[in-house]
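K.L.:
Sequence and predicted structure are below.
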Amino acid sequence: MTFSIVGRCAKTGQLGIAISSSSIAVGARCPWARAGVGAVATQNVTLPALGPQILDLLESERVAADVALGRALSASEWSEYRQVTVVDSEGRTALFTGKEALGLHHAVAGNQCVAAGNLLAGKPVIDAMVKAFEGAQGALADRLLHAMHAAIEAGGEAGPVHSAALKIVDTPIWPVVDLRVDWADDDPIGKLDALWQAYRPQMRDYIVRALNPTAAPSYGVPGDE
């Protein structure tokens, strides 16, 4: 039904998530990230509230990822239906898969990353994601997407995936990358990667526009001078 990877870039401090699912609009419910705080993927029978709750605990209580995850799950009545992964601002990780998780499921923590999935074609799918992320070079978005492609090559889900999302936070309080393919009949991860390649050269300009409009580049659209 869903597989994902949360990760941190040790060089830049960026935090992010890449995720894909057989369900529609996975990006609307499952990936959560907060600049300087952490990244969370909440999936399986999804409770979106767990994302902000865990991030709030990381930020306000200054606890490690595993403590924040444990506290949030202990306050939920239906935790055994959840699958949740966390990476905090220091690269510490945490993971949980409840006993009611769907189908074949697996979760693995790596170096400043955690991959997890349910209704998988096989457990090696998740192992491949961690290995791909750890071995990849470049921007965090590229490394996360590399892991997603590795998951597909290793078998992916037991059935077809239809939606995918990529979310990255940096120093601004808003996500610097927030891209989604809400529904595709085929290859949503490939379409998400294409979106990233189109957005990549413009990303920094949009940050400049927000922080200092007088330095904003022109995009040549009507009314944009």
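P.N.:
Structure received. The shown structure was predicted, so the numbers you read here are calculated from the model rather than taken from an experiment.
K.L.:
can we go C-alpha only for contacts and neighbour counts from here?
P.N.:
Noted.
K.L.:
Need the contact partners of the host helix or strand of Ile5.
P.N.:
In this assignment (DSSP states H and E), Ile5 forms part of strand 2-8. Applying CA atoms under 8 Å, 6 or more residues apart in numbering, the external contacts of strand 2-8 come out as 14-23, 39-41, 43-44, 85-89, 91, 112-120, 126, 129-130, 140, 144, 147-148, 156-157.
K.L.:
So which of the residues you listed belong to strands?
P.N.:
Judged by DSSP state E, the subset of these located in strands is 15-21, 39-41, 43-44, 85-88, 113-118.
K.L.:
Could you identify the buried members of the contacts of strand 2-8?
P.N.:
14-22, 39-41, 43-44, 85-89, 91, 112-120, 126, 129-130, 140, 144, 147-148, 156-157 (16 or more other CA atoms under 10 Å).
K.L.:
quick check: angle from the lengthiest helix in the chain to strand 15-21?
P.N.:
Ordering each helix of the chain by length in residues (DSSP state H) puts helix 188-211 first. Helix 188-211 and strand 15-21 meet at an angle of 150 degrees, taking axes from the mean of the first three to the mean of the last three CA atoms, to 10 degrees as the criterion.
K.L.:
Put this next to the previous one:
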Amino acid sequence: MTFSIVGRCPQSGQLGIAISSSSIAVGARCAWARAGVGVVATQNVTLPALGAQVLDLLESEKLAPEAALQRALALDPYSAYRQVTVVNSAGRTAFFTGARTLGRNHAHAGDQCVAAGNMLAHEQVIDTMAQAFERTPGVLADRLLAAMHAALEAGGEAGPVHSAALKIVDAQVWPIVDLRVDWADEAPIAALGGLWEAYRPQMQDYITRALNPTAAPGYGVPGDE
């Protein structure tokens, strides 16, 4: 039902996730990121709590990704149904695919990234995602989206996908990118890419407005001087 990639940019330190699913609103349940801590994908038969639990363990107990993931899974009596991936703020990775994960499934850890999926057309989809992330230049959002497009070209899911999301954190406590296509009859990943291209030139303005409104550009609304 889902394929995703979590990753870190070694130049900026940004952490992010791109994810798509045949289910509605995948970004509402499966994408978790915390600035300076890590990024987590919780998918298959999703337990959203695992995202926050893993991030809490990375942050408060300074656990390595594998240890944090195993500690969180130990609290879940249905862990066999989960597929979870993790990258921490240092670029270290971990992943888990339970024995009850649906359909053809696979996970692959690359250089500061993990790709994973279930109900896949074939396992090579996931290896292709990680390779695309590694070889694509540019900012983290571009690299994550390149991995998603590569997955589609390699066959993607066994059936159609209907939702997609992109989330990235940087130095702020809030995500600097949090874009979602909650439902599309077709091509949600292409629609997500369009949202990113529209948001890209405005992203820094929104950060500036939040941190120092006096330095922000005009808002372009009635009454703005």
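P.N.:
Great, that's in hand. The structure presented is a predicted model; accordingly, all values stated were derived computationally and were not measured.
K.L.:
TM-score them against each other, please.
P.N.:
Taking TM-score structural alignment, normalised by the length of the first structure as the basis, the two superposed chains have a TM-score of 0.99; 225 aligned residues with a CA RMSD of 0.5 Å.
K.L.:
how far out from the middle of the chain is the strand holding Ile5 of the first structure?
P.N.:
5 Å (CA atoms, centre = their mean, to the nearest Å).
K.L.:
now stretch 112-127 of the second structure
P.N.:
13 Å.
K.L.:
which residues are contacting stretch 104-111 of the second structure?
P.N.:
Under CA under 8 Å, 6+ apart, the answer for stretch 104-111 of the second structure is 91, 93-97, 114-123, 126-127, 130-131, 134.
K.L.:
Helices of the first structure, residue ranges please.
P.N.:
50-60, 65-74, 124-135, 140-153, 188-211.
K.L.:
Would you reformat those as TSV and include distance to Ala107 of the first structure?
P.N.:
Output for these, formatted as TSV (distance: least, CA to CA, whole Å):
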stretch	distance to Ala107 of the first structure
helix 50-60	17
helix 65-74	14
helix 124-135	7
helix 140-153	13
helix 188-211	20
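K.L.:
returning to that earlier point: ok, average deviation of the strand holding Ile5 of the first structure from the second structure?
P.N.:
Aligned to the second structure and superposed, strand 2-8 of the first structure gives a mean residue distance of 0.1 Å (mean CA distance after the TM-score superposition for the first structure).
K.L.:
what does stretch 190-208 of the first structure give?
P.N.:
Counting by mean CA distance after the TM-score superposition for the first structure, stretch 190-208 of the first structure comes out at 0.3 Å.
K.L.:
Pull the distance from that stretch to the chain's centre.
P.N.:
With CA atoms, centre = their mean, you get 16 Å for stretch 190-208 of the first structure.
K.L.:
list the buried ones in it?
P.N.:
Going by 16+ other CA under 10 Å, stretch 190-208 of the first structure has these buried residues: 191-193, 196, 205-206.
K.L.:
Quick check: the two most widely separated of those?
P.N.:
Greatest spatial distance in these: Lys191 and Asp205, 22.6 Å, computed using CA to CA.
K.L.:
Please list the outside residues in contact with stretch 205-220 of the first structure.
P.N.:
Counting by CA under 8 Å, 6+ apart, 176, 224-225 sit against stretch 205-220 of the first structure.
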